[in-house]
Structures are given as structure tokens and as C-alpha cells.
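*Asks:* dropping a prediction and its sequence here:
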Amino acid sequence: MTFVLPGDVIPTATSQTSFGPGLAPLDTSNQAGPSRARGQFTSSTSSEGNSTESARVVATKAGTLVSSDGKGKKGGVWIESNSRRYTPASRDLVLGTIIARHADGYRVDIGSASMASLDALAFEGATKRSKPNLKVGTLIYARVSLASRDMEPELECFDPATGKSDGFGELKEGLVVDCSLQLCRRLLTPKNPLLPILASVIPFEIAIGLNGRIWFKSSSIDETIALQRVIQGIDDGSLAETKGELEKALKAYMA
């Protein structure tokens, strides 16, 4: 991992690399700077699928350059920082609260500088005659379909690859925990052991938003609150991220 500053040029890998928040493509045609400030994108490729040249990107914020091993799939590269304000990026998974309704959809609070919009048809199987009727205050799990610094972000509650909901949509009951953006991104990393450790003690449902929100639902209120306290302890550093320590904390909180 490497610490970078805004404006640092980061020559990276190939067409198999996916670039995330904190990185933008370097426009070498006119040296005018990055063509967009955030979002996820891949390096350009030729018609044969090979990289036409080494992907070159520029950092748009200070932080640690982090990469993940895609294991045959597209690996990811992004910048991790201590920011508490969420900046929407295309394809991010987010938890949001509906704050207003209008004829064509909803306005959603996702914790960013501006509210997000959610089209009433952006759900699995939704049509003009048959679409969800969500109330103000409803918690939803969604995917950022469009993110631009010049427009408010747009959301969708289905997987565009399959057309199915795949867990997106309204989240009922449960408990929402606010935590750091870094912890949410770590928990979504496939190799992260924290969630399997917690699930070995308490079975639960979970939805993790890259906007610093986590939703839990277990079979009892006591178990849900125990999970909340453990996650908050991990986030503030008061709990060690070891199997023994986490299991002991969960059992103590449920006692």
C-alpha cells in the first residue's frame, strides 16, 4: 500500500483492473487533467481485448492506495482515506432512507452532499401499472447507477446483469448502524474474516452500504444489539479483530 496525494499520477495495470473512488483517468490528449473526478471505470482496450497501453490514472484525494486481488476476475484499485463524508461512485452499494415521493419516483438520503433520485421503475418487474409503493422513512438497499459531480446521483434496486432484485429493495425491521467508510469497504472484501466469525455465534442477515451504513437483522433484539455493539467496537478500535475476542464480546453482550 502506498500513500498518495491529489494530483499524483498512478501508472497501473491492464484492462483487467477496475478503478474505484479517489481515482480518475488521466487525459493525456490535451493534458487538461482528469475527465471525471470519481466513479468506477476500466482501462481502455483494443478490439482483441488486450490493453492498448498501460492504464494511467490520477489521484483526486489524499489517502492510501489499496488494491484487491480479483482471482481471475477484475481486480480493484481505490484510495482509502479518513473521510466521513460519502462521495457517490458508480456501482456502489448503498443504504438510503426515502425522504420524499413524487410522481416518477423518490428522493433518497444516502449521506452524500446531495440527495439521490430513485425511479419508481428501477425495481425488479416494475411497470407503470405495477410498481412499489414505498413510504417516506422506508430504508432501502440500492446500487448507484449514475454518479457525476454535476448531477445528483441516481439509484436502482435491481441487478442490471440479471434484472433480479438480488437483495436490493426495501429492508424491513432490523437495525441500522453508522460506521466509517473504511470499515464498510473492508467488510465487503471477500477475504475479510469478520462476518464469518460473527455468523458462527449469531445467525443474521446483513446489508452493507459503502456510504457508511450497515443493516442487521437477527432472530432477537438482544442478538441484534450485540452485533451493533461489536461492530461499533471494531470501528472505534476498542475490540481486537480476533476470533476469540469477538466471540467473547458477543456472548458478554447477550448475557
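*Replies:* Cool, got the structure.
*Asks:* alpha carbons only for contacts and neighbour counts from here, please
*Replies:* OK.
*Asks:* state the distance from the most centrally placed residue in the chain to residue 173.
*Replies:* Centroid-nearest residue in the chain: residue 210, 2.7 Å away (criterion: C-alpha atoms, centre = their mean). Separation of residue 210 from residue 173 (C-alpha to C-alpha, to the nearest Å) stands at 20 Å.
*Asks:* same check on residue 218?
*Replies:* As judged by C-alpha to C-alpha, residue 218 and residue 173 stand 10 Å apart.
*Asks:* all helices of the stretch 51-200 of the chain, in order?
*Replies:* 181-187, 194-199 (DSSP state H, counting those that start in this stretch).
*Asks:* and residue 127, which of the ones you listed is closest to it?
*Replies:* Proximity to residue 127 (C-alpha to C-alpha) singles out helix 181-187 among the helices of the stretch 51-200 of the chain, at 33.0 Å.
*Asks:* show me which positions of the closest one end up buried.
*Replies:* 181, 182, 183, 184, 185, 187 (16 or more other C-alpha atoms under 10 Å).
*Asks:* returning to what we had before: from residue 69, how far off is the residue nearest to the centre of the chain?
*Replies:* Remark: distance between residue 210 and residue 69 (C-alpha to C-alpha) = 19 Å.
*Asks:* same thing with residue 216?
*Replies:* Look at residue 216 and residue 69: by C-alpha to C-alpha, they are 28 Å apart.
*Asks:* put this beside the first:
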Amino acid sequence: MASVVLPGDSIPLPSSSKPVILGPGLAASSSRIRTPISDDAPAIISTRLGLLSSFKGKEKSEQYWVEGNSKRYIPAQKDMVLGTIIARHAEGYRVDLGSSQMASLEGLAFEGATKRSKPNLKVGTLVYARVSLANRDMEPEIECFDPNTGKAEGFGELKGGLMVSCSLQLCRHLLNSKFPVLPALASTIPFEIAVGLNGRVWLKTETVSESIALKRVIEGVDSGEIKPEKSDIDMAVKQFLA
């Protein structure tokens, strides 16, 4: 069950031996504490107000983050994000993620990229990427491939489609398989989707009207005008397509 935490609160470490991944709103302190699995472990503290949430990943790891109503995205390592290229340079690109700093994307951070063969992306291109480096006092770095496999795995340039801006909280919910919004939409309209934890969602359908309908449904769920239930979503889709 999620619990409310305040900035500066100490977060108890889990008793299991699984690797722990800290998400947004949590940070490792320089002080050390004693835990059930270690006599010298870093203390974990909350950096913002919100609900402490957790998730057991497929890699037998445990993820923890603070679920808040923040409007500005703060980059966190391993986050999936949608970014817009705003500048090019000799080694790569500068990308807008909606955070306080621009992100750096190297030209070699793509599947199969070499010094002689690199993607040639234009300013304004939308890319789906993964945050590879995120420190408080440094410019974040992103990459468009999975470092474990060396393959794109869905990352890279997103062609066509429509981008929707929504809350950070909704984006995290959309990535939860138990959240009914995307399954309900998929039962009505076939589409491609990329969800970024930085408050951006990319959609691509066969027609413009279907893309606009999906956009209005997601915006309605985000604002609270549409309940995240299958019956309500089906009714809203039919209304927007009429």
C-alpha cells in the first residue's frame, strides 16, 4: 500500500536481496545505515512530496519512486522519454525533453551506428529514447537503443503520428498493464503508441480522425472528464468519431 512521504523523509530499504532501482523523487544519501541485508547501506531519502510507490520488474529488481503531481519532468536513469531534436552538432544532437536542461544524444547512440554510418536526423524530429545518464548537476544523456541487446527495441525516430502532452502521473499509469485505458482503446481502434515518462505520448493510426479521437480521450482521462473505465472510454471514442 502506498504511503505519503515528505521531502527529507528516510525510506526503509526492502528486506529482499533483489537489486533496487530508484526512480523520480528518491535519492541515495551520503550517510550510511544498517539494514536487514547489509550493515553499511546508503540511506534513501525522499526529495519531494507524494506517494511512495513500488514495482517488481521483469529483471528480478524492485523499483521505487515517489508519485506526485509534478508538472516539470526531472530526468531519471532508465526512463523512457519522448524528445524533440532542437539542434545538431558534430557529435550528435541536443534534445528537448521538457526538463530544465536539454539532453544530449550522441550520433552513435543508435542501433548499428558507426562513425561512417550515423542517422541523419533533422531539427524538429521526434525520437523515442532511454535516459542513460541523469545527474543533478549535469546535462542528461539519452540513447536510442537497448544497451543489453544492442538493438533498437522500438527506440529511435518516430515518423508521422501525433504527439499528446499529458501529466507525468498519467504517463506512468499508461505503462501499467493493469490500467484499462490503452486496452480499451485498442479494442476499438488499431494504433501504434510510444509513452514517455516525461509527459508525452506519441500515437499513430490509419486516419487523422482516429488519431484526434485517441488524443481527446487521453486528454479527457488526464483532466478527469473521462473515467478510466472501458465503458466510458468506448462511449467517448464513439462520440469523438461521430
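*Replies:* Cool, the structure landed. Everything numeric in this text was worked out from a predicted model, so none of it was measured.
*Asks:* got a TM-score for the pair?
*Replies:* Once superposed, the chains reach a TM-score of 0.93 (TM-score structural alignment, normalised by the length of structure 2), with 237 aligned residues with a C-alpha RMSD of 1.8 Å.
*Asks:* circling back: could you export the helices of the stretch 51-200 of structure 1 as a markdown table, including distance to residue 155 of structure 1?
*Replies:* Shown next, in a markdown table, are the helices of the stretch 51-200 of structure 1 (distance: least, C-alpha to C-alpha, whole Å):
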| stretch | distance to residue 155 of structure 1 |
| --- | --- |
| helix 181-187 | 19 |
| helix 194-199 | 26 |
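*Asks:* quick one: closest of the ones you listed to residue 10 of structure 1.
*Replies:* Nearest to residue 10 of structure 1 among those is helix 181-187 (21.2 Å), distances taken as C-alpha to C-alpha.
*Asks:* so what does that closest one touch, helix or strand wise?
*Replies:* strand 204-209 (3 or more C-alpha pairs under 8 Å, 6 or more residues apart in numbering; DSSP states H and E).
*Asks:* next, the mean deviation of the strand it packs on compared to structure 2.
*Replies:* Here the mean offset of strand 204-209 of structure 1 against structure 2 after fitting is 0.3 Å, by mean C-alpha distance after the TM-score superposition for structure 1.
*Asks:* how about that strand, aligned to which bit of structure 2?
*Replies:* Using TM-score structural alignment, strand 204-209 of structure 1 corresponds to residues 191-196 of structure 2.
*Asks:* what are the contacting residues of that stretch?
*Replies:* For stretch 191-196 of structure 2, contacts defined as C-alpha atoms under 8 Å, 6 or more residues apart in numbering pick out 79-82, 128, 171, 174-175, 201-206.
*Asks:* what residues sit buried inside it?
*Replies:* Buried, per 16+ other C-alpha under 10 Å, within stretch 191-196 of structure 2: 191, 194, 195, 196.
*Asks:* where in structure 1 does the longest helix along structure 2 fall?
*Replies:* Ranked by residue count and defined by DSSP state H, the top helix of structure 2 is helix 208-223. Helix 208-223 of structure 2 corresponds to residues 221-236 in structure 1, going by TM-score structural alignment.
*Asks:* just stretch 124-142 of structure 2 next, same as before
*Replies:* Using TM-score structural alignment, stretch 124-142 of structure 2 pairs with 137-155 in structure 1.
*Asks:* do the same with stretch 95-115 of structure 2
*Replies:* Mapped onto structure 1 using TM-score structural alignment, stretch 95-115 of structure 2 spans residues 108-128.
*Asks:* how far does the matching stretch sit from its chain's centre?
*Replies:* Computed by C-alpha atoms, centre = their mean, to the nearest Å, the chain-centroid distance of stretch 108-128 of structure 1 equals 16 Å.
*Asks:* how about residues contacting that stretch?
*Replies:* Stretch 108-128 of structure 1 has contacts (C-alpha under 8 Å, 6+ apart) with 85-88, 94-100, 104-107, 131-132, 152-158, 163-165, 169, 211.
*Asks:* buried ones among those?
*Replies:* Listed as buried from the contacts of stretch 108-128 of structure 1 are 87-88, 94-98, 105-107, 132, 152-158, 165, 169, 211; burial here means 16+ other C-alpha under 10 Å.
*Asks:* in strands, which of the residues you listed fall?
*Replies:* Under the assignment DSSP state E, those contribute 94-98, 105-107, 152-157, 169 to strands.
*Asks:* ok, which pair from these is furthest apart?
*Replies:* Among these, 152 and 169 lie farthest apart (C-alpha to C-alpha), at 19.8 Å.
*Asks:* returning to that earlier point: more neighbours: which of residue 216 and residue 69 of structure 1?
*Replies:* Taking neighbours as other C-alpha atoms under 10 Å, residue 216 of structure 1 and residue 69 compare with residue 216 leading, 20 against 14.
*Asks:* wait, doesn't the more buried one sit right on residue 224?
*Replies:* Yes: Residue 216 of structure 1 is in contact with residue 224 according to C-alpha atoms under 8 Å; the separation is 6.5 Å.
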